[in-house]
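> This is a predicted model, with the sequence first.
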Amino acid sequence: MINFFRKTRKQLFSENRFTKYLFYAIGEIILVVIGILIALQINNWNNRRVEKEEEKKSYRNIKRQIEDDRKELTDVKAFNNYFSDTYKHANEIIRAKDYTKSDSLALIAMGLSQYSDFNSSGNIYETLVNSGNLELLKNDEITSLIQQLETTYIFANKLETVHWEIIINELSPTLKGVINFDAFKAVKPEKLFEVEMQNFIVESIYLTSAKDSVYSRAIREIDTIVSLIDTELGTAN
């Protein structure tokens, strides 16, 4: 093809057909420009295709992580609610001054050191920013919701920290010398009905209720993000 163009140019020039040669040269330039534009278009298309695949890969990774988080949250939520119901039952015993249930109250008190503790699969938004993959995600709503979800995670963890702190600072001193942990019995049952114990239980009820609300919010946020990602991946039902 190149030899053909060279021969044509040489023939036109040697025959002193300058006008035709000029038109031919312009046409050749146009063809070269068109060829370059096509090559650039193909290259741009290929780059967009690669970026789209990387975007989908990121979405799939995010979906996998937050679905793992949803499973963890569901388990933690159930654990938290179990203890919340237990605290409410303990408070009813104290309110009723039912000393016949002192041993039951002692068993509940021994379990008060247990609390729900959510651990996420990782800092998704921060990881996206640090890796530079955030720019690959074209759906701003998804990135905004991921950031919001991590804020919800932080709030849940703060509530869990508060719960742990009141266990250490309030429960341990309250139960000291009150329960025989080896025999699973209260040695000073009357202490379990005092205001200090009831206050701790009431605090725990409020905390578990707040934690349940935050866990539920996180699960709803995850469901929304997963739905949006499925739409981006073309896998929405």
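Ah, there it is.
> Please count neighbours and contacts with C-alpha atoms only from this point.
OK.
> any idea how far Asn46 is from Lys138?
17 Å (C-alpha to C-alpha, to the nearest Å).
> Can you give me every residue that contacts Lys158?
Contacts here follow C-alpha atoms under 8 Å, 6 or more residues apart in numbering; on that basis Lys158 touches nothing.
> Count the neighbours of Phe18 for me.
When neighbours are defined as other C-alpha atoms under 10 Å, Phe18 has 12 of them.
> and here's the other structure:
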Amino acid sequence: MIKFFRKIRQNLLSEGKTGKYFKYAIGEIILVVIGILIALGINNWNEENKINKTRTLKLSQIKSDLRADVVSLEEGILTKEKEIATLKNYHDRLSQSNASIDTLDKIVYTEFVGTIRIGFSGFNNITYNSMVQSGELGILSDDLIKDLSNLNILQQKSINSHNDHWEIYLKRSQSFNANYPVKGKLHVIGGGPLGDYLREHRDEKNFIVSFNEVFLAKMLMYNQNLVQHKNILEITKAILKNHFAE
């Protein structure tokens, strides 16, 4: 088409028709501009289409992550509630008027579980974190970005809190287990005569105080974790409802 206009312009110039020449020149410029605008429009459409596909994929992945968190959090909350109930049972038995050192012995050496049962595998925020790092977060709506950001902050606070409480509990638990080894567990002298000697010649006051420290650290960790996870669960469900119609 452009070659056609150029040929006409050349003929007009050779025939001395300057006025018509300028009209055709202007027409050629307009044609070029229209072509550029069409090309830009197609490029913008392709780019927007690409962004829309990426947005749809990321929203689907975020929705899947949030759903997985709901399941994991609900399971973890049930586990923590059961563990807290067990700890409360120990507390009630040890607080009774007829409680004795034998009561504590039975709990420590036959019932108390030193490990922590969280029942929670961690938050599913890989999609969100990868979008933050890649700069793709801007393709989401402002409201969703704000809600996901606030949720991520709460998740991180929960992780940090758990790690802090876990470190305190671990130190107290290791110290208690070293001084008062339990039969059948992985202690060098736990099940032999030396272990029996330690139990027979222990400082009972320190034994009670040390277990109380372990107990309180474990109870505090579960309670704190439970409150935080219930809050995060509520917010996660709200995001699914408000942004994903669930």
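Looks like it arrived, so ask away. What you are looking at is a predicted structure, and each value in this text was computed from that prediction instead of being measured.
> Quickly find the element holding the nearest residue to Ile139 of the second structure once chain neighbours are set aside.
Closest residue in space to Ile139 of the second structure, ignoring its immediate chain neighbours: Arg55 at 6.2 Å, by C-alpha to C-alpha, 6 or more residues apart in numbering. For Arg55 of the second structure, the element it lies in under DSSP states H and E is helix 18-95.
> What residues in the first structure pair up with that helix?
Using TM-score structural alignment, helix 18-95 of the second structure corresponds to residues 18-95 of the first structure.
> with the second structure superposed, average distance for the matching stretch?
Stretch 18-95 of the first structure, aligned to the second structure and superposed, deviates on average by 1.6 Å (mean C-alpha distance after the TM-score superposition for the first structure).
> Any idea how far that stretch is from the middle of the chain?
Chain-centre distance of stretch 18-95 of the first structure: 15 Å, with C-alpha atoms, centre = their mean, to the nearest Å.
> Contact partners for the residue mapped onto His162 of the second structure from the first structure?
By TM-score structural alignment, His162 of the second structure lines up with Glu160 in the first structure. Applying C-alpha under 8 Å, 6+ apart to Glu160 of the first structure gives the contacts 115-117, 211.
> what residue of the second structure takes the place of Asn119 of the first structure?
Asn119 of the first structure maps onto Gly122 in the second structure, by TM-score structural alignment.
> Helix, strand, or coil at that match?
coil (DSSP: H, G, I helix; E, B strand; the rest coil).
> Can you name the residues that contact it?
Gly122 of the second structure neighbours (C-alpha under 8 Å, 6+ apart): Ser72.
> still on that earlier bit, surely the residue nearest to Ile139 of the second structure meets Leu137?
No - between Arg55 of the second structure and Leu137 there is no contact under C-alpha atoms under 8 Å: 9.3 Å.
> returning to that earlier point: looking at the second structure, which of the contacts of Glu160 of the first structure hold up?
By both residues aligned by TM-score structural alignment, their matches' C-alpha atoms under 8 Å, those still in contact after alignment to the second structure are Lys211.
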